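Asks: can't give you the sequence, but here's the structure:
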């Protein structure tokens, strides 16, 4: 029985065929079709519908948002009839945190997601898996060194391969502090940083470099349950790519972060949500359609992307699962939404760039709203009605772990 549904006995006894039809957001499951499962609709992000809103009001559902400001999450929940509370309450249905995690019913004190989302910890965990299970089996990130502790190892490697190399702070986001170098002397080591081999043969579309933001939902680490959303966003650089080193300092050419490129005078936005292949932000499905028309094996590509996601999560599984055992009294009480950034090279090999905790839900363009509202609505439908999600239409696909 989904935990957000109160008075299950009373509700199941009073539910009739007419009543079921009255509540748009309720699907009925179980052998006798008497178990209510809450469904969420993306349209609620932009408009209020009385039929949708009545469901949350009927069951007196509540939510609380802490340490973050997400108009999208607040809009979807409020327009489904949830009421926002500003205090702790045992009747809380949903808690959304922008610093630690996103929780169902209870706040988790320490989920250790930084083992996956902090760049140095992610690399070290993947490196450990390479040593344990074979380098080829976990060759999902470029060669990387953590400085200053591995500075000498980097210099030895640099003597054999001049680069270029890309520098990233270990705990930054939105492209801040990232730059390219062609010599170790150009590296500032005022803080802990990652230096990674720069992928200088990215797959290009119309001569522009791009990466892909994919949404990954983990509902359990024991056992591991991973869902990959079938839609994502491709973010394009604003200057055509040049493989030579003469433009190594041009961030608008080499970095694909939206936060960086939106500042470019060449940035092109699209105001039509139905046009998904125009400007500097495309949908993932539009990219796949383009690549398929170019004769690329997109089925193989997405299989490799899913494999990359699973292996990244597994690399941090032990540490996070241990923390869950210590701090989470009930396994089904929390979930985590990650933003995976993936770069595809000219050989159609995907590379993991980073994993983001609390991926941006800002909707600066109609395409953002179209993708993110559907993703969040489907996510809430999945996690609230997890016990019978096989009856719910969703674009979240559970990934198989072999």
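Replies: Cool, got the structure. Owing to the predicted nature of the structure, the values given are computational and were not obtained by experimental measurement. Numbers count the residues shown, from 1 in each chain.

Asks: when you work out contacts or count neighbours from here on, use the C-alpha atoms and nothing else.
Replies: OK.

Asks: may I ask which helix or strand encompasses the residue nearest to residue 268 when sequence neighbours are not counted?
Replies: Taking C-alpha to C-alpha, 6 or more residues apart in numbering, and ignoring the residues beside it in sequence, residue 268 has residue 279 as its nearest neighbour in space, at 4.7 Å. Assignment of secondary structure by DSSP states H and E places residue 279 within no helix or strand.

Asks: take a look at this one as well, against the first:
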């Protein structure tokens, strides 16, 4: 399984700039496996459930390894209430075609305005060049001979004195002709580049190729500081090598273009470049904070945010949890729910357990130990080979203002290692049946390591979609629903993320720009509805797995499935964030 065919195997390396084509069309980066569905012309995010789904269904199976889910204006990113006009319009019954037509017209108007602005800028640049050139000619004349008045002839320069043959005695002096010098290239005049165009900030003489140029036209590669990459280092090294960029594994005294951190970013010594972490992201996607953010949106737009299970925060809402569960049971005696308890700071399945009733003794212990979130357990998940599985999807948050989101077109499907049964008091403790965490199931005797993308206990998500498609499932609809889930989740987090960002990197103060790869854990229900389980600020980018040689003795073995997916995500993320490419485009 070659790394070059990673994610979907649909890779074309012909470089091309991204062009905004409006709602429902792709922002095509043929060199990347990137695909975009955008409504950037609509700052109120009216694409929810309409244009967004239309665009996603139209472009969900081709292109790059990432999908640009949405690029919104600052208004949409700044306040969740910006959703209100669009959602209320949808509730009034606005049709998809009407919305799409209106947004298409807006996109064309924006494109025309941009074209006019570009033409005006080019005309202004040409006029500036002419003015500067004329000034240079005037300055050159002022430094040389004085100007003649009208009607006067230009005074001729006196002929050089000829030496007399009688000088220095009677010996004849032979005059040597002046040496012939090679024509010198005109030096660039201050204010003009060698091609006669005006210099200025962001304006430079274009070259035929290369990211940047040093002396003699040599290319300057993008520089990446990988000294703090940690577990993502192997995948990052492969990506840098494929891009022919320059890695600094031990850091660098001079600034780098990109700094790659394995965990949270808090480095006040970095004043430029780009860092792959947003300030505050780790805090924002913790289970309690995420639940509060999504629940706020559920209160405002319950139909739009029904992809997140009912949640209660412990210990603060324990009494509310008990009361609401009892109220539902009184209304429907046949309701026999199961709940899953997740510690707030837990990871890799640590501390997660299932209960059938709020009076469970383990829940009492949780109340006294650490904060947690308790959620209604999804009892009817989609099964493959009689096994429960979830999806790890990688999402690139490229920018907060404007909001730009890219979604990986492929991810990982992590399988349980014990055939699934609906929860009962007898099987609640069977973690290999109910919990899909890779870090738990790898210790099961039934865990299957495989180099195939479509078998084993860890597979590519694209292989799952292919299998569902062979059974007649509308995978474009599934993909569209997943994209909608991701976008709405990021929007719920964005207001507080901007507060964190502006606190750490205030406007006007030197500092790096940020981007981040997030890991979305998604469960498909039996009816194919996607459910958000959690969001990871630091998803594992390891491309190897542990292999047990003997009891208690492990070695790290390359995982081709992980490499196929993760290297593509990191490589295409780097290409999207290429700072020298941005300078050339500007």
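Replies: Thanks, I have it. Quick caveat, the model's predicted, so the values are computed rather than measured.

Asks: coming back round to it: the residue nearest to residue 268 of the first structure pairs with which position in the second structure?
Replies: With TM-score structural alignment as the criterion, the equivalent of residue 279 of the first structure in the second structure is residue 456.

Asks: next up, the contacts around that match.
Replies: With contacts defined as C-alpha atoms under 8 Å, 6 or more residues apart in numbering, the neighbours of residue 456 of the second structure are 447-450.

Asks: please compute how far stretch 195-203 of the first structure lies from its chain's middle.
Replies: Centroid separation for stretch 195-203 of the first structure versus its chain: 22 Å, with C-alpha atoms, centre = their mean, to the nearest Å.

Asks: hmm, residue 380 and residue 526 of the second structure touching each other?
Replies: Yes - under the criterion of C-alpha atoms under 8 Å, residue 526 of the second structure is in contact with residue 380, at a separation of 5.8 Å.

Asks: by neighbours, which of the contacts of residue 456 of the second structure wins?
Replies: Comparing those on neighbour count, residue 447 comes out first with 19 neighbours (neighbours: other C-alpha atoms under 10 Å).

Asks: and that residue, what does it touch?
Replies: Contact partners of residue 447 of the second structure, counting by C-alpha under 8 Å, 6+ apart, are 417, 441, 456-457.

Asks: residue in the first structure matching it?
Replies: With TM-score structural alignment defining the correspondence, residue 447 of the second structure maps onto residue 267 in the first structure.

Asks: okay, now residue 306 of the first structure: neighbour count?
Replies: 20.

Asks: please disregard the earlier target; I meant residue 472 of the second structure.
Replies: By the measure other C-alpha under 10 Å, the count of residues near residue 472 of the second structure is 9.

Asks: now for it: what does it line up with in the first structure?
Replies: Matched to the first structure by TM-score structural alignment, residue 472 of the second structure sits across from residue 295.

Asks: just say helix, strand or coil for residue 375 of the second structure.
Replies: Residue 375 of the second structure falls in the strand class when you classify it by DSSP: H, G, I helix; E, B strand; the rest coil.

Asks: please name the nearest non-neighbouring residue to the aligned residue in the first structure for it.
Replies: In the first structure, residue 375 of the second structure lines up with residue 196, judged by TM-score structural alignment. Nearest residue to residue 196 of the first structure in three dimensions, chain neighbours excluded: residue 144, at 4.2 Å (C-alpha to C-alpha, 6+ apart).

Asks: quick one: map that neighbour onto the second structure.
Replies: In the second structure, the residue paired with residue 144 of the first structure according to TM-score structural alignment is residue 311.

Asks: wait, its match touches residue 376, no?
Replies: Yes - with contact taken as C-alpha under 8 Å, residue 311 of the second structure and residue 376 are classed as touching, separated by 6.8 Å.

Asks: okay, those two: which has more neighbours?
Replies: Between residue 311 of the second structure and residue 376, residue 311 has the larger neighbour count (other C-alpha under 10 Å), namely 21 against 18.
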